[in-house]
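Chemist: I would like to see how this sequence folds:
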Amino acid sequence: MAVVRQFQGPIDLHAHSSVSDGTETPAELVRAAAGAGLGTVALTDHDSTAGWAAASTAARAARITLIPGMEFSTRVQYASVHLLAYLFDPADSALLAEVTRVRAARLSRAEQMVARIGMDYDLSWDDVLAQTTPGATVGRPHIADALVARGHALNRSAAFADILHWKAGYFQPHYAPDPLHAIELVRAAGGVPVIAHPATRGIADVVSESRLKTMVGAGLFGLELEHRENNPEPTARLYELATRFGLYVTGSSDYHGTGKPNRFGENTTAPEVLDRIIAEGHGSAPVYG
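Modeler: Model (predicted):
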């Protein structure tokens, strides 16, 4: 059966609410997306689907299409690789168990980092919790916000460039599955997996041609190549590999409200790619406003 888009307009498939490290609630995010002129937005909070219900209600009211999603934390050695997952079943037991393990590891990592930072700066775990909403996936952005609130950094970006930079000595990794396993889990849960901003920092170095080929065999759908943080040279290489392996290319803002300078619609996804995502995703359904 052919996919029929309910509404026309720009398509942005990567956005974060206060359920993870965005600054707006899921409903506020959806209203902001509609106000920015988008026709479709995906809610992709880190390792969480807790915002889906509120975002769905807001999408219907705002007459915008919502693609339920998540940004799944994965890792290749010490390099973090984020996997965007769309239209999967949030109750799938295997996927839920792995996401729960990742969330617990992120929380433990954050607590340990704050303890280290607190030895040199006036910062406590309560300061970090004050920057979160109940049930949020706590991570380094919340530590950054706490550092800003305490006057130790000008903004999030400055905190990441200084105190939260790995060279400062406070950083430590957390558990995350290999992206190949994550892709398998997402597909088994009826979802559609896309590697987020794969040409940033060290990610492009670990996504070798052979590794990418293996991921494609496991069900990788595409690469988010239109993203402000992708570097030009590896992006060009990945475009070539996407063509060779038949991968789809997406574009997104990676919107975080005031948490990042990224703005809705600064990069978008082609309608035919969204059609394909909807055709392949069967774990959950788009919400048509």
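
Chemist: rest of the way, CA atoms for contacts and neighbours
Modeler: Will do.

Chemist: contacting residues for Val249?
Modeler: Neighbouring residues of Val249 by C-alpha atoms under 8 Å, 6 or more residues apart in numbering: 222-226, 242, 269, 273.

Chemist: looking at the residues you listed, which are in strands?
Modeler: 222-226 (DSSP state E).

Chemist: okay if I get the residues you listed as CSV plus neighbour count and distance to Asp92?
Modeler: Listed next are the ones in strands among the contacts of Val249 as CSV, based on neighbours: other C-alpha atoms under 10 Å; distance: C-alpha to C-alpha, whole Å:
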residue, neighbour count, distance to Asp92
Gly222, 22, 22
Leu223, 25, 24
Glu224, 26, 25
Leu225, 29, 28
Glu226, 21, 30
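
Chemist: tell me what the helix ranked longest in the chain is packed against?
Modeler: Criterion DSSP state H: the longest helix present in the chain is helix 93-118. Judged by 3 or more C-alpha pairs under 8 Å, 6 or more residues apart in numbering; DSSP states H and E, helix 93-118 is in contact with helix 125-129, helix 140-149, helix 179-188.

Chemist: quick one: the helices in this protein?
Modeler: 26-35, 52-62, 93-118, 125-129, 140-149, 156-161, 179-188, 203-206, 209-218, 232-245, 271-280.

Chemist: stretch 86-103: which residues count as buried?
Modeler: Within stretch 86-103, the residues scored as buried using 16 or more other C-alpha atoms under 10 Å are 86-90, 95-96, 98-99, 102-103.

Chemist: now the other sequence, so there's something to compare against:
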Amino acid sequence: MAIIDLHSHSTRSDGKESPTEVFEHAAAAGVDVLALTDHDTTNGWAEASEAASRLGMGFVPGIEVTTRASVQVAGRNRFISVHMLAYLPDPENTALRQELLTTVNSRENRAMLMVDKLAEDYDITWELVLEMIEDGATIGRPAIADALVHLGAADDRSAAFRGPLDSRGKYYVPTDTVDSFDAIRLIREAGGVPVIAHPLTDISPNASRGDLPQDHFEKLIDAGLAGFEVYHREVPQNAREWLLLLAVEHDLIVTGSSDYHGVHGKPNRLGENTTEPEMLERIIELGSGVAAQL
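Modeler: Down below sits the predicted model:
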């Protein structure tokens, strides 16, 4: 059976390898079909397409869109960052392109504010952060993490995210990006297929089903959400079981992916979680913005 991995990143956002290198490593790992889903950009699609053709692999064009949602958790209302995987959207769709540009600018402003805060305690500069990424790449916390590693303030990206860049720490700046419901609408109007990336990663492994925001998820489904990335190393088992039941109830697409960021990026490895062929077929049937290369 084909090995299908529908979530990976390159140097066009926060990955550590070029699109070509990502596909070369995927081929070496035995992956048959790979989606490149860089944050808020389609800049890597052309190179990915060329690499996939040369290697005899399938390529699914995608984007990981940064969104924000207001949810009730444990009886309290709070904003959370929701990453929305958009498969097969039209990259020339004006509304989606404009929103992605706005998001990229918002991410950069947020990163600059975080660097300003960090500079009070660390010898970090904006110029150093920019040295960590390719020109034109989407910037975010991983670039700041790489700068902290370069300074010796953290052993690796993961340590930086557990330490100075922790979302509960004093250096953190919350996201201010497109609302999740608006993102679903924009993706759909661009012919894309919206699937939530690594949902409920912040839910306690001991959380009961009553603690999970079912009402919020059902509203997203009513708005046009097509599925969940259930099989991901950061999705807790209790959340996975709950999401699978919800997917069956609403006949949603279920995917599995690595969320690969490079050999020297996150520990995630290509093909460690995969998507069933029939689920990819559903994505292809639903998507109309651009064709998958299979």
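
Chemist: what's the closest of the helices and strands packed on helix 93-118 of structure 1 to Ala61 of structure 1?
Modeler: Ranking those by proximity to Ala61 of structure 1 (C-alpha to C-alpha) places helix 179-188 first, at 29.0 Å.

Chemist: so what's Pro199 of structure 2 up against?
Modeler: 82, 228-230, 235 are the contacts of Pro199 of structure 2 under C-alpha under 8 Å, 6+ apart.

Chemist: nearest to Leu36 of structure 2, of the residues you listed?
Modeler: Glu229 (14.7 Å).

Chemist: show the contacting residues for that closest one.
Modeler: Contacts of Glu229 of structure 2 (C-alpha under 8 Å, 6+ apart): 195-199, 254-257.

Chemist: now tabulate the residues you listed in a markdown table and tack on distance to Asn109 of structure 2.
Modeler: Listed next are these as a markdown table, based on distance: C-alpha to C-alpha, whole Å:
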| residue | distance to Asn109 of structure 2 |
| --- | --- |
| Val195 | 26 |
| Ile196 | 24 |
| Ala197 | 23 |
| His198 | 25 |
| Pro199 | 25 |
| Val254 | 34 |
| Thr255 | 32 |
| Gly256 | 32 |
| Ser257 | 30 |
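
Chemist: sorry, back to before: just the closest of the ones in strands among the contacts of Val249 of structure 1 to Asp126 of structure 1, please.
Modeler: Glu224 (35.6 Å).

Chemist: separation between the aligned residue in structure 2 for that closest one and Leu34 of structure 2?
Modeler: Glu224 of structure 1 maps onto Glu229 in structure 2 when the alignment is built from TM-score structural alignment. Counting by C-alpha to C-alpha, to the nearest Å, the gap from Glu229 of structure 2 to Leu34 of structure 2 is 14 Å.

Chemist: what of Ala27 of structure 2?
Modeler: 9 Å.

Chemist: enumerate every residue touching the aligned residue in structure 2 for Arg211 of structure 1.
Modeler: By TM-score structural alignment, Arg211 of structure 1 lines up with His216 in structure 2. Contact analysis of His216 of structure 2 by C-alpha under 8 Å, 6+ apart lists 71-72.

Chemist: for Asn268 of structure 2, same thing?
Modeler: By C-alpha under 8 Å, 6+ apart, the neighbours of Asn268 of structure 2 are 233, 258-261.

Chemist: at 6 Å instead, please
Modeler: Taking C-alpha atoms under 6 Å, 6 or more residues apart in numbering, we find Asn268 of structure 2 in contact with 258, 260.

Chemist: how about it, what's its partner in structure 1?
Modeler: Using TM-score structural alignment, Asn268 of structure 2 sits opposite Asn262 in structure 1.

Chemist: for Gly287 of structure 2, same thing?
Modeler: Match for Gly287 of structure 2 (TM-score structural alignment): Gly281.

Chemist: distance of that match from His227 of structure 1?
Modeler: With C-alpha to C-alpha as the criterion, Gly281 of structure 1 and His227 of structure 1 are 23 Å apart.

Chemist: what of Gly265 of structure 1?
Modeler: 11 Å.

Chemist: same check on Thr23 of structure 1?
Modeler: 20 Å.

Chemist: same check on Asn155 of structure 1?
Modeler: 22 Å.

Chemist: the two: which has the busier surroundings?
Modeler: His227 (23 against 18; other C-alpha atoms under 10 Å).

Chemist: just list the residues touching that one, thanks.
Modeler: Applying C-alpha under 6 Å, 6+ apart, the residues contacting His227 of structure 1 are 251-252.

Chemist: run the last query once more with 8 Å
Modeler: 197, 251-254, 267.

Chemist: look at Phe23 of structure 2 and say how many residues are nearby.
Modeler: 32.

Chemist: I meant Pro134 of structure 1, not that one.
Modeler: Residues lying near Pro134 of structure 1 (other C-alpha under 10 Å) number 10.

Chemist: residue in structure 2 matching it?
Modeler: By TM-score structural alignment, Pro134 of structure 1 lines up with Asp135.

Chemist: against Ala176 of structure 1, how distant is Phe72 of structure 1?
Modeler: 9 Å.

Chemist: which of those two has more neighbours?
Modeler: Taking neighbours as other C-alpha under 10 Å, Phe72 of structure 1 and Ala176 compare with Phe72 leading, 27 against 23.

Chemist: structure 1: which residue goes with Leu113 of structure 2?
Modeler: Match for Leu113 of structure 2 (TM-score structural alignment): Gln112.

Chemist: how about Ala247 of structure 2?
Modeler: That one, Ala247 of structure 2, aligns with Ala242 by TM-score structural alignment.

Chemist: dump the residue contacts of the nearest residue to its match once chain neighbours are set aside.
Modeler: Of all residues beyond its chain neighbours, the one nearest Ala242 of structure 1 is Tyr248 (6.8 Å), with distances taken as C-alpha to C-alpha, 6 or more residues apart in numbering. Contacts for Tyr248 of structure 1 (C-alpha under 8 Å, 6+ apart) come out as 221-223, 242, 273.

Chemist: tell me which of the contacts of Glu229 of structure 2 fall in strands.
Modeler: 195-196, 254-256.

Chemist: could you flag which of the residues you listed are buried?
Modeler: 195-196, 254-256.

Chemist: mind putting those in CSV, distance to Ser167 of structure 2 included?
Modeler: As requested, those are arranged in CSV below (distance: C-alpha to C-alpha, whole Å):
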residue, distance to Ser167 of structure 2
Val195, 24
Ile196, 20
Val254, 28
Thr255, 26
Gly256, 25
